[in-house]
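Chemist: Let me see the structure of the following:
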Amino acid sequence: MKENNRNLKAFTVIFRANQAIQDATKNDLMQYGLNQTEFSVLEYLYHRGEQPIQVLGKKILIASSSITYVVDKLEEKGFVCRRSCPNDRRVTYAVLTSEGQLLMNRIFPAHEQKINEIFEVLTEHEVETMMEALKKVGINATKK
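Modeler: Okay, the predicted model is just below:
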């Protein structure tokens, strides 16, 4: 197989695998009334603690205009609140509320199990090799 064709096939395989993983996790999260972006915000705050909203958007890879909307929705649901930075009025933190913490304590273990089930077809070595290879491709793509 020519290199270009192999690379196109690799792209298609990665794209389809990503879509299948997203579909599986999306269906899992819908039962909690969350979309994937909302869950990503909650998960990040759950593991990293309060974060400046601007930083949060960059870390979960969504536009700054979208992160405001997502935080608004999570705030309406009672899972997140905003806190002004005492040292810099330009900075606002997203903070997991106690209700958000309880939700994540309840649903994160099942989510983690779902991810483990998806990847159970791979050995630990295969997972490590895949992560290294995809990081290389991702870094190279940002240079192009």
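Chemist: C-alpha only now, for contacts and for neighbours.
Modeler: Fine.
Chemist: May I see the buried residues of stretch 66-75?
Modeler: In terms of neighbour count (16 or more other Cα atoms under 10 Å), stretch 66-75 has its buried residues at Ile67, Thr68, Val70, Val71, Leu74, Glu75.
Chemist: Okay, strands next: where are they in this structure?
Modeler: Along the chain, counting by DSSP state E, strands occupy 51-52, 80-84, 92-96.
Chemist: and these, which is most packed in?
Modeler: With neighbours defined as mean count of other Cα atoms under 10 Å, these peak in mean count at strand 92-96, which reaches a mean of 22.
Chemist: So which bits of the biggest helix by length in the chain are buried?
Modeler: Longest helix of the chain, by residue count under DSSP state H: helix 3-30. Neighbour-count burial for helix 3-30, counted by 16+ other Cα under 10 Å, picks out Thr25, Lys26, Asp28, Leu29.
Chemist: The structure of the following sequence is requested for comparison with the preceding one:
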Amino acid sequence: MSDYNKQLKAFTVLLRAANAVQEVSRQDITENGLNLTEFAVLELLYHKGDQPIQIIGKRVLIASSSITYVVDKLENRGFVQRLACPDDRRVTFASLTNAGLVFIESIFPKHEQKVAQIFNILTEEELDTFIKLTKRIGLQNTNL
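Modeler: Model (predicted):
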């Protein structure tokens, strides 16, 4: 197999694996009445605390035009609130409400177990290698 064909095969394998993992994750998350983006925002706020709304889109890889809609939906469900930045009127933070905290704490352990199941076929050494190689591919291609 030529290098070009190996690279195409690696690309196809990576996309198929990512799609399979995303589908398992999507199914797990939708059982809780959320979509992937809503869950990603809740998870970010849970692990990183209050975040400027303008930054959330970059952190969870969604368009900045969509983040307002997602935060609105989570706010309407009582999971998130907007807080004005005391130092800069142009900045608004998203923050978990008590209801949002209780909700994410109730569903996150099951999600964490599901993710562990996805990767449990790899040894610890293979997982370290996978992380290293995937990061390397991602970092190299952010400049293309």
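Chemist: coming back round to it: including distance to Phe119 of structure 1, could the buried residues of stretch 66-75 of structure 1 go into TSV?
Modeler: Below are these laid out as TSV (distance: Cα to Cα, whole Å):
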residue	distance to Phe119 of structure 1
Ile67	29
Thr68	32
Val70	28
Val71	30
Leu74	29
Glu75	33
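Chemist: all helices for structure 2, in order.
Modeler: Under DSSP H, structure 2 gives helices at 3-30, 36-48, 53-59, 64-76, 98-119, 124-140.
Chemist: The longest one packs against which elements?
Modeler: Okay, so that is helix 3-30 of structure 2. Where contact means 3 or more Cα pairs under 8 Å, 6 or more residues apart in numbering; DSSP states H and E, helix 3-30 of structure 2 is packed against helix 36-48, helix 98-119.
Chemist: His111 of structure 1 reaches Asp28, doesn't it?
Modeler: Yes - using Cα atoms under 8 Å, His111 of structure 1 makes contact with Asp28 at a distance of 7.4 Å.
Chemist: so which two of the buried residues of helix 3-30 of structure 1 are the farthest from each other?
Modeler: The largest distance within the buried residues of helix 3-30 of structure 1, taken as Cα to Cα, falls between Thr25 and Leu29 and amounts to 6.2 Å.
Chemist: Mind listing the shared neighbours of the two?
Modeler: Gln36, His111 (Cα atoms under 8 Å, 6 or more residues apart in numbering).
Chemist: What distance do you get for Leu101 of structure 2 to Glu38 of structure 2?
Modeler: Distance, Leu101 of structure 2 to Glu38 of structure 2, using Cα to Cα, to the nearest Å: 14 Å.
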